[in-house]
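Q: Sequence plus the predicted model coming up.
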Amino acid sequence: MSTKIKESDYIHEPLTDFSLEKNRQVFKDSLNLVESQLGKDYPLVIGGERITTNEKIVSINPANKDKIIGTVSKTNKELAEKAMQAALTAFETWKKVTPESRANILFRTASMLRHRKHEFSSYLVKEAGKPWIEADADTAEAIDFMEYYARQMMQLKDGIPVQSREEESNKFKYIPLGVGIIISPFNFPLAIMAGTTVAAIVTGNTVLLKPSNNTPVVAAKFVELMEDAGLPSGVLNYIPGSGSEVGDYLVNHPKTRFISFTGSREIGCRINERAAKVQPGQLWLKRVIAEMGGKDTIIVDAEADLDIAASSIVHSAFGFSGQKCSACSRAVIHEDVYDEVVEKVITLTKTLSIGNPADSNTYMGPVIDQKSFEKVMQYIKNGKEEGKLVTGGLGDDSKGYFIQPTIFIDVNERARLMQEEIFGPVLAICKARDFDHLLEVANNTDYGLTGALISNNHDHIERAKEEFHVGNLYFNRGCTGAIVGYHPFGGFNMSGTDSKAGGPDYLILHMQAKTISVTHL
């Protein structure tokens, strides 16, 4: 299969219109297809070799704990080392492959994924518990990442022009780094996993992919897709396993050149600390690309459109059960409009449908697993001492890990509910005296990922542009839903390295610059 590099500008992959019956029926057919494929066993992929191990990771449907999505072979240290050696060997040839050829593999993979879009989205429904719309957006974003990074690589392939003098010719070019460890999360198990993986690959590196143990089947299917698109053996190695065993081993490894991680603050800091230590035989300082979460705020001033405010808060807080690093887990509202906005938020939240994400009418499905369920329920219990519970508050893990969308109001700005990342369907709301206070609360966490201001006041908007300290700042809309190429994504402070996925400088993080100067004799 051959796909030439397209000259036209790529906009972005359109979302599916599920209001059309024909689209709903096609998606239902895909869900049935995936249902018929559940329970399969997936081997490791190391240097193109399929390896089955006795120890398994069992992936279950978080909406129905009795349903097994698949069993996946589990990597140990010995196999991790085998994968490292395969990646090192493959790097020697892959780094010499032209950028055009590497980009074409991404274009082919994107085309194949587009053709199987509903199938992959159905795996997201089953394995990650994503409702239809969230799953469809996840798959679309994966396609966007591949299309965007392929085009970005074509822009960077010849380097960046620098000055030359009469007696010399100078060139500034980018070359690959080496072997990268990709550690991807469960919440965007296709988009983030694929995006971080192909960014490393298109820039000439080889990859050891350790996906989330909650969603390893989606990753296995993607690895198969890239192989079908013509990716050579050893460039992408699939090695799910324990973070404390395999993850630590590879982060410490002297041949690891970079680590691309998306996940919690705790693990991100641990990786950064371990990667900073130079191991015997290590020739470089490892590079860490980390996106570590957020405590994201929507602020509403006295001159806001209150319906837009309520809709932005609710959908940013409870989309995919609040399991987004960009989720609005706190809203700060000017005292003059506080009661009215709170009432609108509660009313809208009560209209959200909760249930099995395979049902087209479901807005919010389960949280990902038992550990997450217990953590969120504990925050709800603690929250009853920090604020007034006005809706939700109940959970049911008898069949799946379901938690009602939960709102606490009148919460102190320094309370745990307002400061700690919960990663679940819990929203804390507090009151602000004036615009200075709104900005003060917006900036009072350890994080700095996303935020939004709902306002019709030009001066407030201009102030927020300068003073609201987040990596992705939005106005008069929600604080989730960054689009590749439109909203480069990444945050400040404890939200990570501000690596700006889906942005013009993201690929450069996976390369090193080389200056070449030739003196004319």
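A: Ah, there it is.
Q: Please count neighbours and contacts with C-alpha atoms only from this point.
A: Fine.
Q: now the residue positioned nearest the centre of the chain: how far from residue 520?
A: Nearest to the centroid of the C-alpha atoms of the chain, with distances taken as C-alpha atoms, centre = their mean, sits residue 192, at 4.0 Å. For residue 192, the distance to residue 520 equals 47 Å [C-alpha to C-alpha, to the nearest Å].
Q: Going by residue numbers, what spans are helices in the stretch 201-350 of the chain?
A: In the stretch 201-350 of the chain, helices defined by DSSP state H, counting those that start in this stretch lie at 216-228, 248-252, 265-276, 306-318, 338-349, listed in chain order.
Q: Tell me which of these sits nearest to residue 118.
A: Using C-alpha to C-alpha as the measure, helix 216-228 is the one of those that comes nearest residue 118, at 12.7 Å.
Q: What's the local residue count around the closest residue to residue 152 other than its chain neighbours?
A: Once flanking residues are discounted, residue 152 sits nearest to residue 504: 7.0 Å by C-alpha to C-alpha, 6 or more residues apart in numbering. For residue 504, the neighbour count with other C-alpha atoms under 10 Å is 16.
Q: Output the helices of the stretch 201-350 of the chain as a markdown table; include the columns distance to residue 397 and mean neighbour count.
A: Below are the helices of the stretch 201-350 of the chain laid out as a markdown table (distance: least, C-alpha to C-alpha, whole Å; neighbours: other C-alpha atoms under 10 Å):
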| stretch | distance to residue 397 | mean neighbour count |
| --- | --- | --- |
| helix 216-228 | 22 | 20 |
| helix 248-252 | 32 | 20 |
| helix 265-276 | 26 | 17 |
| helix 306-318 | 18 | 24 |
| helix 338-349 | 21 | 18 |
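Q: for this protein, which helix is longest?
A: helix 132-156 (DSSP state H).
Q: Count the residues that sit near residue 288.
A: Residue 288 has 25 neighbouring residues, counting by other C-alpha under 10 Å.
Q: Sorry, wrong one. I was asking about residue 108.
A: 23.
Q: take the one below as the second:
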Amino acid sequence: MAVETKVKTYLNFINGEWKSSSTNEVAASINPANKHDIVGYIQKSSKEDVDLAVAAANNAQIQWRKLSAPARGNYLFKMAEILERNLDEIAETMTREMGKTLIEAKGETARGVAILRYYAGEGMRPIGDVIPSTDAEALMFTSRVPLGVVGVITPWNFPVAIPIWKMAPALVYGNTVVLKPAQETAVTAAKVIECIAEAGLPAGVINMVTGSGSVIGQGIVNHPNINGITFTGSDQVGKLVGQGALDRGAKYQLEMGGKNPVIVAADADLDLAVEATISGGLRSTGQKCTATSRVIVQSEIYDTFKEKLLTYVKRIKIGHGLNEETWMGPCASESQLSTVLSYIEKGKAEGATLIYGGDRCIENELENGFYVQPTIFENVTSDMIIAQEEIFGPVLVLIKVETIQQALKVANDVKFGLSASIFTRNIGNILTFINGMDAGLVRINAESAGVELQAPFGGMKQSSSGSREQGQAAIEFFTSIKTVFVKP
């Protein structure tokens, strides 16, 4: 007889301690590959818990900012070492909780380790400039000072990398943090916080409160003692976060949606373009803000490209992310599955031609998960909903164009401007694309979904509030400039 394994309940982390929420209520985190599998229980917290976390962060910030930046960086080095030691466990939890394949989850966790080490090194880098003064006897220079307490609100699609790429720079530049992870991946977030806690940070420097966005997220946005808010999520919620922060004068950083195009020119390496389109659009079940969504193809090679694309897509193995042969896992939740299926129906209703997929996967063990077939539409026009709105699922729309200029016009014809790519051998096409594409990240002969941790990341138009994450650009959000004038 099998022994039933008790499902663990994960607590909030406030002022260096693991604590139950003030409501004494929990919610189940469900495996999207098998809805009968409970990954863990998480706290359904209240505003009172937010207040406790902010008070702890506020008290800790006084001493934390007094530490030298290299000393703060040393804590990040310790975090990286502990996270790396627990990489397999965290990656397996991520796969069970969010659905992405184990190889992707391991890659993301390894990226979290690298981000921590990168920002640990930031503690040794310059934070100001000496500026000539008109007074010959004076010294004038700039320095950087922390914001204070930073609220970090993160999504479910990258439950390790995104919290870390926000928290790591916040910490090394002298801020303290209150993290609100997505409910769908709060168990994974708790395991990351366990690693951070083991590194021995002073109590209150890092705090985590789980719960709904309407309560915990809103509580962070409205709290008078939170000095900055960094948010990644949907554009609808992001706008509310920005408005709330603006109303009380808090600094805010928003990374939101994308409707990312790939342009395939007539002279492109079609095998490379197909492989990158599939990888960029369908890995992680299309649940990336930088995922390829629109495939804009010149008419001369459209039919050849389409046939190669269909041949590749038909080989995709769908299943549980812990299975080695799985290439694409489930949607992250039942609600996300419903969203994707609703957009597929909208595409049909608009008159687009469904040439592959479009249905929920219900055969055998897939019946218990939130699986959808990779889906491809053609005869899509730029004004259709499926060509304008972010679907956040494994759906590609093919748009045929005659010229690169027309392709660029179509590529820019959305409210978003996060990432974009082009496949071409022509230097003129490349320069036209680089100069004319309204996106924060443009890639040449590479998939749209590729971000390197040492480079600035962010979007244009309604994809971003304008500031940039990652790399040395992160200092711009997480600090303020102080100008110092010294006269004997």
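A: All right, it came through fine. Predicted model only: the values in this text are computed from it and were never measured.
Q: circling back to that earlier point, compared with structure 2, how much does the longest helix of structure 1 deviate?
A: Per the superposition on structure 2, helix 132-156 of structure 1 and its aligned residues are separated by 1.6 Å on average (mean C-alpha distance after the TM-score superposition for structure 1).
Q: Next, the mean deviation of the helix or strand following that helix compared to structure 2.
A: Using DSSP states H and E, the helix or strand that directly follows helix 132-156 of structure 1 along the chain is strand 168-176. For strand 168-176 of structure 1, the mean distance to aligned residues of structure 2 following superposition is 0.9 Å (mean C-alpha distance after the TM-score superposition for structure 1).
Q: Beyond strand 168-176 of structure 1, next helix or strand please.
A: The element immediately downstream of strand 168-176 of structure 1 (helix or strand, assigned by DSSP H and E) is strand 179-183.
Q: quick one on the thing from earlier: so the longest helix of structure 1 matches what in structure 2?
A: Taken onto structure 2 by TM-score structural alignment, helix 132-156 of structure 1 occupies residues 102-126 there.
Q: any idea how far the residue nearest to residue 152 of structure 1 is from residue 258 of structure 1?
A: Distance, residue 504 of structure 1 to residue 258 of structure 1, by C-alpha to C-alpha: 19 Å.
Q: again with residue 338 of structure 1
A: Here residue 338 of structure 1 is placed at a distance of 47 Å from residue 258 of structure 1 (C-alpha to C-alpha).
Q: Check residue 509 of structure 1 too.
A: On the measure of C-alpha to C-alpha, residue 509 of structure 1 and residue 258 of structure 1 end up 9 Å apart.
Q: Have a look at the two and say which one is more surrounded.
A: Neighbour totals were compared for residue 509 of structure 1 and residue 258, and residue 258 leads with 26 against 19 (other C-alpha under 10 Å).
Q: ok, the residue mapped onto the more buried one from structure 2 - contacts?
A: In structure 2, the residue paired with residue 258 of structure 1 according to TM-score structural alignment is residue 228. For residue 228 of structure 2, the residues meeting the contact criterion (C-alpha atoms under 8 Å, 6 or more residues apart in numbering) are 147, 148, 149, 150, 151, 250, 251, 252, 478.
Q: now do residue 328 of structure 2
A: 100, 101, 282, 283, 284, 285, 316, 317, 318, 319, 321.
Q: The equivalent of the fourth one over in structure 1: neighbour count?
A: Residue 283 of structure 2 maps onto residue 319 in structure 1, with residues paired by TM-score structural alignment. Neighbours of residue 319 of structure 1 under the rule other C-alpha under 10 Å: 24.
Q: Name the nearest residue to residue 319 of structure 1, sequence neighbours excluded.
A: On the basis of C-alpha to C-alpha, 6+ apart, the spatially nearest residue to residue 319 of structure 1 that is not a chain neighbour turns out to be residue 364, at 6.7 Å.
Q: how much space between the counterpart of the one you found in structure 2 and residue 156 of structure 2?
A: Aligned against structure 2 by TM-score structural alignment, residue 364 of structure 1 finds its counterpart in residue 328. In this structure, residue 328 of structure 2 and residue 156 of structure 2 are 17 Å apart, going by C-alpha to C-alpha.
Q: now swap in residue 30 of structure 2 and tell me
A: Here the criterion is C-alpha to C-alpha. By it, residue 30 of structure 2 lies 13 Å from residue 156 of structure 2.
Q: any common contacting residues for those two?
A: Common contacts of residue 30 of structure 2 and residue 156 (C-alpha under 8 Å, 6+ apart): residue 184.
Q: Quick one: distance of stretch 345-359 of structure 1 to the chain centre.
A: 23 Å (C-alpha atoms, centre = their mean, to the nearest Å).
Q: my bad, stretch 63-82 of structure 1
A: In terms of C-alpha atoms, centre = their mean, the gap separating the centre of stretch 63-82 of structure 1 from the centre of its chain is 21 Å.
Q: Would you check the span in structure 2 matched by that stretch?
A: Using TM-score structural alignment, the residues of structure 2 aligned to stretch 63-82 of structure 1 are 33-52.
Q: Quick one: residues contacting the nearest residue to residue 151 of structure 1 once chain neighbours are set aside.
A: For residue 151 of structure 1, the nearest residue in space outside its immediate sequence neighbours is residue 103; the separation is 7.3 Å by C-alpha to C-alpha, 6+ apart. With contacts defined as C-alpha under 8 Å, 6+ apart, residue 103 of structure 1 is in contact with 5, 149, 150, 151, 153, 154, 202.
Q: on that earlier part again, in contact with the residue nearest to residue 152 of structure 1, which residues?
A: Counting by C-alpha under 8 Å, 6+ apart, residue 504 of structure 1 touches 152, 485, 488.
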